[in-house]
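Undergrad: coords please:
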Amino acid sequence: MNMSIRLWSAALALLCACASHAQTQAQAQTQPPAQAWPARAVRIVVPFAAGGPADNYARFIAQRLQESLGQSFVIDNKPGGGSVLGTDIVAKSPADGYTLLLMSNTHTVNETLMAAKPFVLMRDFVGIAPINYSDLVLVAHPSVPANNLKDLLRLAKERPGKLNYASSGPGTPYHMAGELFKSMAGVYLVHIPYRGSSGARTDVMGGQVDLMFDAVTTMAEVVRAGKVKAIATTGLQRSNVLPDVPTVHESGVPNYEATIWLGLMAPKGTPPAIVARLNEAVSKIASQPDVKQQWGKQGATPMVMSPTVFEKYLQDDIAKWSRVIKTANIKAE
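TA: Here you go, the predicted model:
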């Protein structure tokens, strides 16, 4: 009896092993090797609404990747939950190089701001390549008695809590830029959150709010029209769009930098050869003179990094915004 049980157990184990091997072989046959990638269309999930800057740059990159790699790159907008909905879709997708994530510094902020989300960025994704970054500009209503950052810092320290700044909502890049500024400059400004940038922008121009961090390209014409004053831009280098406006970094808050940047990631486990090929293709696109010129007019600067350097950049950005969020006790809505 015992002998029969052992024989049946051995036979069952052999059948399971054969079935597992057959399944592995079948998967290998249906999934082309990394060097054959891409053999079909690639989906880029954009966890933001269609028509915004992230969506526009994603479509630009998708078209250039299609031209470079010979397969369609399809944009799939999945907004919701502060980028969490679309990002989670990619996190749960096969790691085969056919589903990618268009991400931004919203994701590195959310690592601390939304700690209970269903994924962890650096655990569930692998960095492919950055795309570009865009500067912000700190503007003030003309009634604010400060024409440059030195004046504004003096005013803020003389009147702690009397100046305020608008943003498009808690945890947004514009809010985070303001909180980083407060922390690094040692000043206290009151945050006035809005549900979107348009209302915030309108009230700054109308004088209901004193200050705002906003996209350079959006505010450039408003500055030129004299409806607001440009105090400083937020990159380490001056903006091509407002080259006469100094940076926060050069005007009294050394090493201050708060930009909006974009990049590509893939589910963890994506073959390194596919990651390397995508990185090479995106880097070539970002380095092309016509791309630099076109993006420069839009206030964006190309970014080129290896996957390893990009992942280090992501880790540093997560740590940077974690400090700001904890210091300011920022809570997600």
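
Undergrad: contacts, neighbours, all on C-alpha from now
TA: Will do.

Undergrad: run through who's touching stretch 136-151.
TA: 152, 155, 204-207, 209-216, 219, 226-235, 248, 251-252, 258-260 (Cα atoms under 8 Å, 6 or more residues apart in numbering).

Undergrad: same question but for stretch 185-198, I mixed them up
TA: So stretch 185-198 is contacted by 153, 156-157, 160-170, 175, 182, 200, 209, 253 (Cα under 8 Å, 6+ apart).

Undergrad: just the ones in helices from the contacts of stretch 136-151, please.
TA: 152, 155, 204-206, 216, 219 (DSSP state H).

Undergrad: who wins for neighbours among those?
TA: Scoring the ones in helices among the contacts of stretch 136-151 on neighbours with other Cα atoms under 10 Å, the highest-scoring entry is residue 216 at 25 neighbours.

Undergrad: how much space separates residue 239 from residue 247?
TA: Distance, residue 239 to residue 247, by Cα to Cα, to the nearest Å: 8 Å.

Undergrad: and residue 99, by the same measure?
TA: 38 Å.

Undergrad: to check against the first, give me the structure of this:
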Amino acid sequence: MIDSARRQFAAIMAGALCGLASLPAVAQEVKWPVKPVRFIVPFPPGGSVDPLARLLGARLSASLGQQFIVDNRPGGSGSIGAALAAKSPPDGYTFLFVFDTHAVNPTLIPNLPFDTVKDFTPVMLVGTAPMAIVTNPAKPYKTFADVVKAAKAKPDTVTYGSVGSGSLGHLTMTLVEQAGGFKLVHVPYKGGGPMTTDAMGGQVELAIGSVAVLTPHVKGGKLRAIAVTGDKRSHAIPDVPALAEQGYPGFSALAWWGIFAPSGLPSPIRDRFHGELTQALNLPEVRKQLTEQLGMDLVVSKPEELQKFLVREMERWGKVVREHKIKPE
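TA: Reported below is the predicted structural model:
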């Protein structure tokens, strides 16, 4: 009987020790971060990715007591910063903020030094936003149908600007031209600033860019928006009909913002970081800033949802790049 009691006691102790074996993982989660965290932004200051990273970094610094430092590494449509992130240790102290170019670059740019799908750990799809198609108010285009009519009447005369060859705006207009059976003349710019300046000055007939960049000029009367590229209207400019309402049913092309880490990031750290991001993005003042200033529709996805979204975007836009033989500048 004594031996039986001893065996039961030994079994209980063994179970307790097994339970204790899991504690280091919990402790590891609690201890992160213990030093400054780097947010790689593969674009210059300004734009939309940089202010998103800075806004979230400030909120996380306040809640976690460590610095979250934005490291701008522009170039190659975001691929230079992405390459740096891919080679960084997966220790929870380097994260990558990306824009929609992240899904286009694998097809557009040959010989990328990383695998876009395999070399990153997905964290969160932060949000999406439609693009706006705009024109100078003195131009004759009141609707997108006016653009199509003019382009068909005089092929290869109606120009439009985008932020670059192979940009999401360029690829979107390529799809729309194909669907509508008309042809525009693409004028690639090196960024939203010069494109917007020329659109306001009438040097190009049209321009396509993010609602974040173009909406202030639309509201200021310097540009007229004739369409947005989502499947519904944008809350930033709700009077502007979507292309889906103007003869392209079901059409949608969205800019997007996501956060990744180097491949191999431990799940406890990813889960902790994801939870902190979610809390920050649920703050009313943060949501207001992102929706009003960047025209963003917040998604705040789970990690696996970002991965599925990325693969779908790569397949869709990669096909456009290949079929139309689009090359980077």
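
Undergrad: the stretch 101-250 of the second structure: helices as residue ranges?
TA: 101-108, 144-153, 168-180, 192-201, 211-219 (DSSP state H, counting those that start in this stretch).

Undergrad: most tightly packed of those?
TA: helix 101-108 (a mean of 22; mean count of other Cα atoms under 10 Å).

Undergrad: before we move on, the earlier item: ok, residue 239 and residue 247 of the first structure, which is more surrounded?
TA: residue 247 (28 against 25).

Undergrad: re earlier: now, which of the contacts of stretch 136-151 of the first structure lie within strands?
TA: 211-215, 229-233, 260 (DSSP state E).

Undergrad: among those residues, which two are most distant?
TA: 229 and 260 (21.1 Å; Cα to Cα).

Undergrad: those two: which is more packed in?
TA: Legend: neighbour count by other Cα under 10 Å for residue 229 of the first structure and residue 260, higher for residue 229 (24 against 20).

Undergrad: ok, the more buried one - contacts?
TA: Contacts of residue 229 of the first structure (Cα under 8 Å, 6+ apart): 139-142, 147, 223.

Undergrad: what about the alignment partner in the second structure of it, distance to residue 75 of the second structure?
TA: Structural correspondence for residue 229 of the first structure with respect to the second structure (TM-score structural alignment): residue 224. To residue 75 of the second structure, residue 224 of the second structure is 31 Å away according to Cα to Cα.

Undergrad: tell me the counterpart of residue 300 of the first structure in the second structure.
TA: Looks like residue 300 of the first structure aligns to residue 296 there (TM-score structural alignment).

Undergrad: can you give me every residue that contacts the residue lying closest to its match once chain neighbours are set aside?
TA: Distances taken as Cα to Cα, 6 or more residues apart in numbering place residue 129 nearest to residue 296 of the second structure, at 5.0 Å, with adjacent residues excluded. Residue 129 of the second structure makes contacts with 210-211, 230, 234, 254-256, 295-297, as judged by Cα under 8 Å, 6+ apart.

Undergrad: of all those, which two lie farthest apart?
TA: Maximum distance among those (Cα to Cα): 14.0 Å, for 234 and 256.

Undergrad: re earlier: wait, which of the helices of the stretch 101-250 of the second structure is closest to residue 277 of the second structure?
TA: Comparing these by Cα to Cα, helix 101-108 comes nearest, at 20.6 Å.

Undergrad: how much does the closest one stray from the first structure?
TA: Taking mean Cα distance after the TM-score superposition for the first structure, the mean distance separating helix 101-108 of the second structure from the aligned residues in the first structure is 0.8 Å.

Undergrad: state the span of the first structure onto which that helix is aligned.
TA: Under TM-score structural alignment, the match for helix 101-108 of the second structure is residues 106-113.

Undergrad: from the centroid of the second structure, which residue is nearest?
TA: In the second structure, the residue lying closest to the centroid (Cα atoms, centre = their mean) is residue 257, at 2.0 Å.

Undergrad: on the three-state scheme, it is what?
TA: strand (DSSP: H, G, I helix; E, B strand; the rest coil).

Undergrad: that one matches what in the first structure?
TA: Residue 257 of the second structure maps onto residue 262 in the first structure, by TM-score structural alignment.

Undergrad: quick check: the gap between its match and residue 134 of the first structure.
TA: From residue 262 of the first structure to residue 134 of the first structure the distance is 9 Å (Cα to Cα).

Undergrad: show me where the stretch 1-150 of the second structure has strands.
TA: Along the stretch 1-150 of the second structure, the segments classed as strands by DSSP state E, counting those that start in this stretch run 37-41, 68-72, 94-98, 120-135.

Undergrad: looking at those, which is closest to residue 303 of the second structure?
TA: That would be strand 120-135 among the strands of the stretch 1-150 of the second structure, by Cα to Cα, at 4.5 Å.

Undergrad: quick one, the closest one and helix 168-180 angle?
TA: Counting by axes from the mean of the first three to the mean of the last three Cα atoms, to 10 degrees, strand 120-135 of the second structure lies at 60 degrees to helix 168-180.

Undergrad: before we move on, the earlier item: nearest to residue 24 of the first structure, of the ones in strands among the contacts of stretch 136-151 of the first structure?
TA: residue 260 (42.5 Å).

Undergrad: tell me the residue in the second structure aligned with residue 239 of the first structure.
TA: Match for residue 239 of the first structure (TM-score structural alignment): residue 234.
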